[in-house]
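S.K.: What would the 3D arrangement of this be:
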Amino acid sequence: MPEPTQRERRPLRGGDLAAIVLALAVAGAIAYFWVQRRPAAPATPPAVPEQSAPAATPSTAPPSAAVQADPAQVKTLLEAASADPEYRRWLGAGGDLVRLWAVLTDNLAEGVSPRKQLPFLVPEQPFSVTEQGGRRVIASASYARYDRFGDAVASIDAKAMAAAYRALRPAVETAYRLLGYPDAVLDRVTARALHRLESAPHPGGPVEVVPHAEPGAGWAYADPALEHLGAVEKHLVRLGPRNASKVQAKAREIREALGLREPR
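M.R.: As a prediction, this is how the structure comes out:
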């Protein structure tokens, strides 16, 4: 069955929520490779607190060499972060991983689904519901679709990812600014992205769903408080308590390892 959705902004699929953790791992390995190959790496810009998110302004600057790396070397380095088979499968997707990290960070910080950037993380099994006490609720089998994902996220070493983040901060910040945020500070955006994952609500008990008001749009949460959540928070609910807790715990571990404060 189709996932619960909104017309303008569809909820994240479960694999999408590996975004920030996977991106930190990916970019960190790139950083190591880049620093080893480029001894004259740009100095890390000083951390200047941002008072608000910068307006999106189109950038005409050329891509920086700092955001490029050999995918084969990146994959080799990343394999050291976790031996989990699912995590290793993610590494085979390839692409411009520094830019991917920047895009995923932006998506999560703003509560926007990055599903287009992560098609390889979409669950194979369909969303499903079951009858319980005269109500239709999310089936346990639907939550179980994300068990491998949750285990893979939990397998990543937060301290290793924090070290990788620090090593590649200049490159990823460059990539992020080229998205249209010329004065952005990566630490600020990363803290917002991780905090969004950490602070998502945990509904108590079975989660009731109803047919969406729009034909063909699938299901919606029966509780208005859940239905009005952002895309990131909605799909954390869809992961189920087991997997959502693992994602949130890892986001918290990484933020604390980075020494980033919770956004006000």
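
S.K.: Only C-alpha atoms from now on, for both contacts and neighbour counts.
M.R.: Fine.

S.K.: mind listing what's buried in the helix or strand in which residue 225 is found?
M.R.: Counting by DSSP states H and E, the element that carries residue 225 is helix 224-227. For helix 224-227, the neighbour count (16 or more other CA atoms under 10 Å) marks 226-227 as buried.

S.K.: same thing with stretch 230-249?
M.R.: Using 16+ other CA under 10 Å as the test for burial, stretch 230-249 gives 230-240, 243-249.

S.K.: Sitting in helices, which of those residues do you find?
M.R.: By the criterion of DSSP state H, membership of the buried residues of stretch 230-249 in helices covers 231-239, 243-249.

S.K.: May I ask which two of those residues are separated the most?
M.R.: The largest distance within those, taken as CA to CA, falls between 231 and 249 and amounts to 19.2 Å.

S.K.: now the helix holding residue 225: how far from the chain's centre is it?
M.R.: Remark: helix 224-227 is offset 22 Å from the chain centroid, using CA atoms, centre = their mean, to the nearest Å.

S.K.: residues making contact with that helix?
M.R.: Helix 224-227 is contacted from outside by 220-221, 234, using CA atoms under 8 Å, 6 or more residues apart in numbering.

S.K.: Over to stretch 130-148?
M.R.: 14-15, 86, 123-129, 206-210, 238-240, 242-243.

S.K.: Can you list which of those residues are found in strands?
M.R.: Here DSSP state E is the test, and the contacts of stretch 130-148 give 129, 209-210 as lying in strands.

S.K.: Same list (those residues) but as TSV, adding distance to residue 158.
M.R.: Output for these, formatted as TSV (distance: CA to CA, whole Å):
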residue	distance to residue 158
129	34
209	35
210	38
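
S.K.: returning to that earlier point: closest to residue 36 among the contacts of helix 224-227?
M.R.: residue 234 (40.6 Å).

S.K.: Residue 25 - how many residues pack around it?
M.R.: Neighbours of residue 25 under the rule other CA atoms under 10 Å: 30.

S.K.: doesn't residue 166 make contact with it?
M.R.: No. With contact defined as CA atoms under 8 Å, residue 25 does not reach residue 166; the gap is 11.4 Å.

S.K.: Quote the end-to-end distance of stretch 216-228.
M.R.: One end of stretch 216-228 sits 19 Å from the other (CA to CA, to the nearest Å).

S.K.: The structure of the following sequence is requested for comparison with the preceding one:
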Amino acid sequence: MNRTILAIVVVLVVLGALYFWQQPPPQTLTPAPEPARSIQEAEPPAPEYPVPEPSSALDAGDGGGMEPPPGAAPAPGPEPAPPLPALGESDPLAAQALQTVFTAGDALGLFNIDGFIRRLVVTVDNLPRTRLPLKQLAVQTAPERFLVRAGAGEDEYFIRPENYRRYIPHVRLLESLDTATFAGLYIRYYPLFQAAYEELGYPDAYFNDRLVEVIDHLLATPEVSDPIRLARPHVLYQYADPELEALSAGQKTLIRIGPDNARRVKVKLREIRARLTRLEIE
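M.R.: From the prediction side, this is the model:
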């Protein structure tokens, strides 16, 4: 052992001795058991925006707490809803729900129904991130090609206004969403959304909280007016403004669909958010 290594060993031994010398003398008493609060602290946090359970909510409203007169037959209660299918068998249920909550356009034609609930949860969770998993999106991409026009400068491009028309079917479909019907079905099917969210690796979190968080993130998207300048350093276009390019995938999508479409989407998102934060059985 050379002198350098020997010096390091001596220093570590001295520091270790000093650490133990500075500690109080060891106690011979039996240590007390851990307080019960340590178990409570390990419990997952309560949801910020809880989703009511349909069965309990319906039972709570049974007759307003008044007892029927003596000899009178009890009023028939609501029939219990059929049990939910397993997450992997929920596509027919999802297709039926989509046709119920959207009142305009071909809803099924704009969505990827195969594994829809899982796709929807993955899409929502990734909107605030830098990239979207294109193979797992719940919505079909817009038809036709992305339209741009060249600018006067080198590597200068702008989004062509007619490009925004590609997204009109998606915007109209969102505007046709019946939020009252949506809230009822969302409560009914929420266990499936929660199960899909836990599959992503969030066993102690709540999908409804994440959904509200993502909507708030999208509502914070800056308003950008035409012309929107692009650059093309490689194969794909990107925003020439570094601040816009640094936005999340969801926020950049809102800008790409055009100012008017983005405003219409935000109006509907605020309406949906109001429902999600005060969910109740109607």
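
S.K.: TM-score of the superposed pair?
M.R.: Scored against TM-score structural alignment, normalised by the length of the first structure, the superposed chains reach a TM-score of 0.66; 197 aligned residues with a CA RMSD of 2.5 Å.

S.K.: all helices of the second structure, in order?
M.R.: 3-21, 37-41, 54-60, 91-101, 107-110, 116-126, 168-175, 179-199, 207-219, 242-245, 249-256, 259-276.

S.K.: contact partners of the fourth one?
M.R.: Under the criterion CA under 8 Å, 6+ apart, residues 107-108, 113-117, 177-179, 181-182, 185 lie in contact with helix 91-101 of the second structure.

S.K.: Superpose on the first structure and give me the mean offset of that helix.
M.R.: Aligned to the first structure and superposed, helix 91-101 of the second structure gives a mean residue distance of 2.9 Å (mean CA distance after the TM-score superposition for the first structure).

S.K.: What are the buried residues along that helix?
M.R.: So for helix 91-101 of the second structure, counting by 16+ other CA under 10 Å, buried means 91, 94-95, 97-98, 101.

S.K.: Could you check which residue of the second structure pairs with residue 127 of the first structure?
M.R.: Aligned by TM-score structural alignment, residue 127 of the first structure pairs with residue 146 of the second structure.

S.K.: same question, residue 79 of the first structure
M.R.: That one, residue 79 of the first structure, aligns with residue 99 by TM-score structural alignment.

S.K.: do you know how far its match is from residue 176 of the second structure?
M.R.: For residue 99 of the second structure, the distance to residue 176 of the second structure - CA to CA - is 11 Å.

S.K.: same deal with residue 21 of the second structure?
M.R.: Residue 21 of the second structure is 74 Å from residue 176 of the second structure, by CA to CA.

S.K.: for residue 146 of the second structure, same thing?
M.R.: For residue 146 of the second structure, the distance to residue 176 of the second structure - CA to CA - is 25 Å.

S.K.: Same check on residue 98 of the second structure?
M.R.: 11 Å.

S.K.: cool, residue 251 of the second structure as well?
M.R.: In terms of CA to CA, residue 251 of the second structure sits 22 Å off from residue 176 of the second structure.

S.K.: got it, and residue 236 of the second structure?
M.R.: Counting by CA to CA, the gap from residue 236 of the second structure to residue 176 of the second structure is 33 Å.

S.K.: Looking at the two, which is more packed in?
M.R.: residue 176 (15 against 7).

S.K.: What is the aligned counterpart of that one in the first structure?
M.R.: Mapped onto the first structure by TM-score structural alignment, residue 176 of the second structure lines up with residue 155.

S.K.: which residues touch its match?
M.R.: Shown in contact with residue 155 of the first structure (CA under 8 Å, 6+ apart): 82-84.

S.K.: Shared with the second structure, which of the residues you listed?
M.R.: Retained contacts for the contacts of residue 155 of the first structure in the second structure, judged by both residues aligned by TM-score structural alignment, their matches' CA atoms under 8 Å, are 82-84.

S.K.: Generate a PyMOL selection restricted to the buried entries among the residues you listed.
M.R.: A single PyMOL command is used to select the members of these judged buried by 16+ other CA under 10 Å:
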select buried, resi 82+84
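
S.K.: closest to residue 191 of the first structure among the kept ones among the contacts of residue 155 of the first structure?
M.R.: residue 82 (23.1 Å).

S.K.: For the closest one, which non-adjacent residue is spatially closest?
M.R.: residue 156 (5.5 Å; CA to CA, 6 or more residues apart in numbering).

S.K.: Now do that neighbour against residue 24 of the first structure, distance only.
M.R.: 10 Å.

S.K.: So those two - more neighbours on which side?
M.R.: Taking other CA under 10 Å, residue 156 of the first structure and residue 24 do not tie; residue 24 has more neighbours (30 against 21).

S.K.: Doesn't that one belong to a helix?
M.R.: Yes. With DSSP: H, G, I helix; E, B strand; the rest coil as the criterion, residue 24 of the first structure is part of a helix.

S.K.: residues in contact with it?
M.R.: Contacts of residue 24 of the first structure by CA under 8 Å, 6+ apart are 101, 161-162, 164-165.

S.K.: still on that earlier bit, any idea which of the ones in strands among the contacts of stretch 130-148 of the first structure is closest to residue 191 of the first structure?
M.R.: Distances from residue 191 of the first structure to these, taken by CA to CA, are shortest for residue 209, at 31.6 Å.

S.K.: Ignoring the adjacent residues along the chain, who's closest to the closest one?
M.R.: Among residues not flanking residue 209 of the first structure along the chain, residue 221 sits closest, at 4.4 Å (CA to CA, 6+ apart).

S.K.: Good, wrapping up.
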